[in-house]
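Enquirer: based on what follows, work out the 3D shape:
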Amino acid sequence: MPLSSSNAPHRLSPRPSQCGLEAFLDHYGDVFEHSPWVARHAWESGLDATHDDPSVLAEKMGQALREATPEEQLAVIRAHPDLAGKAALAGDLTASSKSEQAGAGLDQCTPEEYTRFEALNDAYRETFGFPFVIAVKGLDRHAILDAFAARLDNAPAVERATAIEQIVCIARFRLIAMSERD
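Expert: Below is the predicted model of the structure:
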């Protein structure tokens, strides 16, 4: 059974299984950061009533990302902003990223924490060639900094797979939030 943030079943509205491509992309195309092709691929591979559940739809879309070419996967990973980075400070995040980062307290970092985030962002990008991605829901900035430092020791292939799974988790959280607003 799909996991959700409560015991009540969640359903998306409009129901993905009943959407044409244009309506589906209008409602769900931004779930994966600046990457509507993920939603398009999921829709084109076929949706049924089970995909009206946000967790099931997130997994379907996640499968599209997992099956993508390495270049497509990297483009999705690279579409994510640095955590507590320059885009956040400049106010250039998507609404979802801004809300998610604020929910983890990243907009309340001390100057020392911002400096640490900046150093870790730079080291991570230099090591892996893409930004550090983590589903921040339920985490605070201290837990995020700890995960950041620990994941710098991962092998590149492990970290790339971890980033993809974190992106799928972010999508699941976003879709659940959408279902709770409906």
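Enquirer: please count neighbours and contacts with C-alpha atoms only from this point.
Expert: Will do.
Enquirer: ok, for G62, nearest residue in space, not its chain neighbours?
Expert: In space, and not counting its chain neighbours, G62 is closest to V168: 5.3 Å by CA to CA, 6 or more residues apart in numbering.
Enquirer: show me how far the helix or strand the one you found falls within is from its chain's centre.
Expert: Taking DSSP states H and E as the criterion, V168 maps to helix 156-181. Taking CA atoms, centre = their mean, to the nearest Å, one finds helix 156-181 lying 4 Å from the centre of the chain it belongs to.
Enquirer: now for that helix, which elements pack on it?
Expert: If contacts are counted by 3 or more CA pairs under 8 Å, 6 or more residues apart in numbering; DSSP states H and E, helix 156-181 sits against helix 54-66, helix 70-78.
Enquirer: would TSV of those helices with distance to A157 and mean neighbour count be doable?
Expert: Shown next, in TSV, are the helices and strands packed on helix 156-181 (distance: least, CA to CA, whole Å; neighbours: other CA atoms under 10 Å):
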stretch	distance to A157	mean neighbour count
helix 54-66	13	22
helix 70-78	11	17
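Enquirer: I have a second one here; can you model it like the first so I can compare?
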Amino acid sequence: MTAFATVKPSSLSREAFIETFGGVYEHSPWIAETLFAQGISAADDDIEHLHARLAQVVRTAPREAQLALIRAHPDLAGKAAVRGELSAASTAEQAGAGIQDCTPEEFERFERLNAAYQARFGFVFIMAVKGSDRQRILAAFEERLNHTPEQEFARALAEIDKIALFRLQAM
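Expert: Here you go, the predicted model:
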């Protein structure tokens, strides 16, 4: 059980809760809004407990909302990253995996794989890249291109949940 160092979710107003946790899931404050509407208790002051409840909101959301959540994520090493348009959390996560250090050939490979993945699945490739590196990410990209659309939809949501947990732990 890990508690937040400086903030107790159970002590926050609706506005403060959404401001604090609305970005845990990329550009999707509706998840924090939904959870707050369900009620927040002292048990939610535990990171893992809060994460499990947030993940449950995602799991029980309509498929269209889940797809919108997936589509809210940027391409790895994509044009938004090159232009500096990522959220602060996404920028830090991609930098931690060394994506900003790609060679021109690696950037081209990322762009090619991003395009193939988007064409096959209709959304971006999502991977919780903390603790990973460019080579492992590219290998995962190529492997996951062979998955079915349903497998990748489920995998994208699972990766998003990992990202959310990493973001909560960083708070």
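Enquirer: map the residue nearest to G62 of structure 1 onto structure 2.
Expert: For V168 of structure 1, the aligned position in structure 2 is D161, judged by TM-score structural alignment.
Enquirer: that match against A55, yeah?
Expert: Yes. Here D161 of structure 2 reaches A55: they are 6.2 Å apart, a contact under CA atoms under 8 Å.
Enquirer: just the helices from structure 1, written as ranges.
Expert: Ranges of helices within structure 1 are 21-28, 36-44, 54-66, 70-78, 86-90, 95-103, 111-128, 141-151, 156-181, based on DSSP state H.
Enquirer: the longest one to helix 54-66, inter-axis angle?
Expert: Computed by axes from the mean of the first three to the mean of the last three CA atoms, to 10 degrees, the angle separating helix 156-181 of structure 1 from helix 54-66 equals 150 degrees.
Enquirer: list the buried residues of helix 156-181 of structure 1.
Expert: Neighbour counts over helix 156-181 of structure 1 (16 or more other CA atoms under 10 Å) mark 159-160, 162-179 as buried.
Enquirer: structure 2: which residue goes with D140 of structure 1?
Expert: With TM-score structural alignment as the criterion, D140 of structure 1 matches D133.
Enquirer: which residue packs closest to that match, ignoring adjacent ones?
Expert: Once flanking residues are discounted, D133 of structure 2 sits nearest to A97: 4.6 Å by CA to CA, 6+ apart.
Enquirer: any idea what the one you found aligns with in structure 1?
Expert: In structure 1, the residue matched to A97 of structure 2 (TM-score structural alignment) is A104.
Enquirer: surely its match touches R141?
Expert: Yes. With contact defined as CA under 8 Å, A104 of structure 1 reaches R141; the gap is 6.0 Å.
Enquirer: so those two - more neighbours on which side?
Expert: The residue with more neighbours, out of A104 of structure 1 and R141, is R141; 22 against 19, by other CA atoms under 10 Å.
Enquirer: what stretch of structure 1 does stretch 25-45 of structure 2 fall on?
Expert: The aligned range for stretch 25-45 of structure 2 in structure 1 is 32-52, by TM-score structural alignment.
Enquirer: end to end, how far does the matching stretch reach?
Expert: The first residue of stretch 32-52 of structure 1 is 17 Å away from its last residue (CA to CA, to the nearest Å).
Enquirer: give me the buried positions along that stretch.
Expert: By neighbour count on 16+ other CA under 10 Å, the buried set for stretch 32-52 of structure 1 is 32-33, 35-43, 47, 51-52.
Enquirer: tell me the one of those residues nearest R125 of structure 1?
Expert: Using CA to CA, E33 comes nearest to R125 of structure 1 of these, at 17.9 Å.
Enquirer: which ones are touching that closest one?
Expert: Going by CA atoms under 8 Å, 6 or more residues apart in numbering, E33 of structure 1 touches 76, 79-80.
Enquirer: in structure 2, which of the residues you listed still touch?
Expert: Using both residues aligned by TM-score structural alignment, their matches' CA atoms under 8 Å, structure 2 keeps these contacts from those: 76, 79-80.
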